[in-house]
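Asker: Requesting a structural model of the entry that follows:
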Amino acid sequence: MSKISSRPYSRYNRTALELLATSIRSERLRQKLTAQELAERAGISRSMLQRIEKADPACAIGAVFEVATILSIPLFEEDPAALGRALATAKQTLALLPKSARKPRTEVDDDF
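Answerer: Predicted coordinates for the structure are as follows:
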């Protein structure tokens, strides 16, 4: 049996997870899909789907996104072209930034 993560998450993160989990469960029930049917369509186990619906933060993000996509729950842009443009913009921005983050070196002032 999977244990829900004991790592501390921010209140915002927990609330957002709960909102997404509730949306997934509500939409699944609205579409009259059983947990087993949706899990099979998503390529995950039924227990993984149950963890997603309980807002377990340790679930793989890919699995959560796949379940949301199958249920037509928009996460970013609904239009695939707009999503592609947003991704291209994010990649362009990332290309302009340094490859890694480094803390600035502090020079030792050894003048007495």
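Asker: Please make it C-alpha for all contacts and neighbour counts, starting now.
Answerer: Noted.
Asker: what's around the residue lying closest to A35 once chain neighbours are set aside, how many residues?
Answerer: Closest residue to A35 apart from its sequence neighbours, by Cα to Cα, 6 or more residues apart in numbering: R46 at 6.1 Å. R46 has 17 neighbours, counted by other Cα atoms under 10 Å.
Asker: Repeat that for the one 5 residues further on.
Answerer: As a burial measure, R51 scores 19 neighbours (other Cα under 10 Å).
Asker: Run through the residues that contact the residue nearest to A35.
Answerer: Neighbouring residues of R46 by Cα atoms under 8 Å, 6 or more residues apart in numbering: 35-36, 39-40.
Asker: and for comparison, fold this next one:
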Amino acid sequence: MLGKLIRIGRAERGLTAQELADRAGISRTTLSGIEKGAPGPEIGIVFEVCSLVGVRLFEPDERILQMHNDRLAEKLSLLPKSVRRTQKVIDDDF
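Answerer: Have a look, this model is predicted:
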């Protein structure tokens, strides 16, 4: 879905694939993969391309975004600071 939104944004701005790839500093092949939804491109590159074509990644209403952020902060405060695997105690006393 994100790839389709990027392609639509590119078309609405009248950019060729090569022009957008040049602006993003990536190859046309990488841009093609992003638009097709390939799992290979790095997330930062995908976010950069979204920004260039005007695809919003978050809720446009700041109040709703703040509400979600507050909920996530509350949930994170309830979780442990770090997660460690418990080590098995080996009983080697024969």
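Asker: Kindly check the end-to-end length of stretch 92-101 of the first structure for me.
Answerer: 17 Å (Cα to Cα, to the nearest Å).
Asker: ok, for the aligned partner of T22 of the first structure in the second structure, nearest residue in space, not its chain neighbours?
Answerer: Structural alignment (TM-score structural alignment) places T22 of the first structure against K4 in the second structure. For K4 of the second structure, ignoring the flanking residues on the chain, the nearest one in space by Cα to Cα, 6+ apart is E35 at 5.9 Å.
Asker: how much space is there between the residue nearest to A35 of the first structure and E27 of the first structure?
Answerer: In terms of Cα to Cα, R46 of the first structure sits 16 Å off from E27 of the first structure.
Asker: which SSE is T22 of the first structure in?
Answerer: Assigned by DSSP states H and E, T22 of the first structure falls within helix 11-30.
Asker: In that helix, which residues are buried?
Answerer: 17-18, 20-25, 27-28 (16 or more other Cα atoms under 10 Å).
Asker: next one: stretch 14-21 of the second structure
Answerer: Buried-residue list, stretch 14-21 of the second structure, by 16+ other Cα under 10 Å: 17, 20-21.
Asker: Format these as TSV; extra columns: distance to P41 of the second structure and secondary structure.
Answerer: Shown next, in TSV, are these (distance: Cα to Cα, whole Å; DSSP: H, G, I helix; E, B strand; the rest coil):
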residue	distance to P41 of the second structure	secondary structure
A17	16	helix
L20	15	helix
A21	13	helix
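Asker: ok, those vs K88 of the second structure, which is closest?
Answerer: For the buried residues of stretch 14-21 of the second structure, the minimum distance to K88 of the second structure (Cα to Cα) is 51.3 Å, reached by A21.
Asker: What residue in the first structure is paired with the closest one?
Answerer: In the first structure, A21 of the second structure lands on A39 (TM-score structural alignment).
Asker: From L72 of the second structure, how far out is L78 of the second structure?
Answerer: L78 of the second structure is 10 Å from L72 of the second structure, by Cα to Cα.
Asker: Quick check: the residue nearest to K4 of the second structure vs R13 of the second structure, distance?
Answerer: In terms of Cα to Cα, E35 of the second structure sits 15 Å off from R13 of the second structure.
Asker: try L78 of the second structure
Answerer: Taking Cα to Cα, one finds L78 of the second structure at 44 Å from R13 of the second structure.
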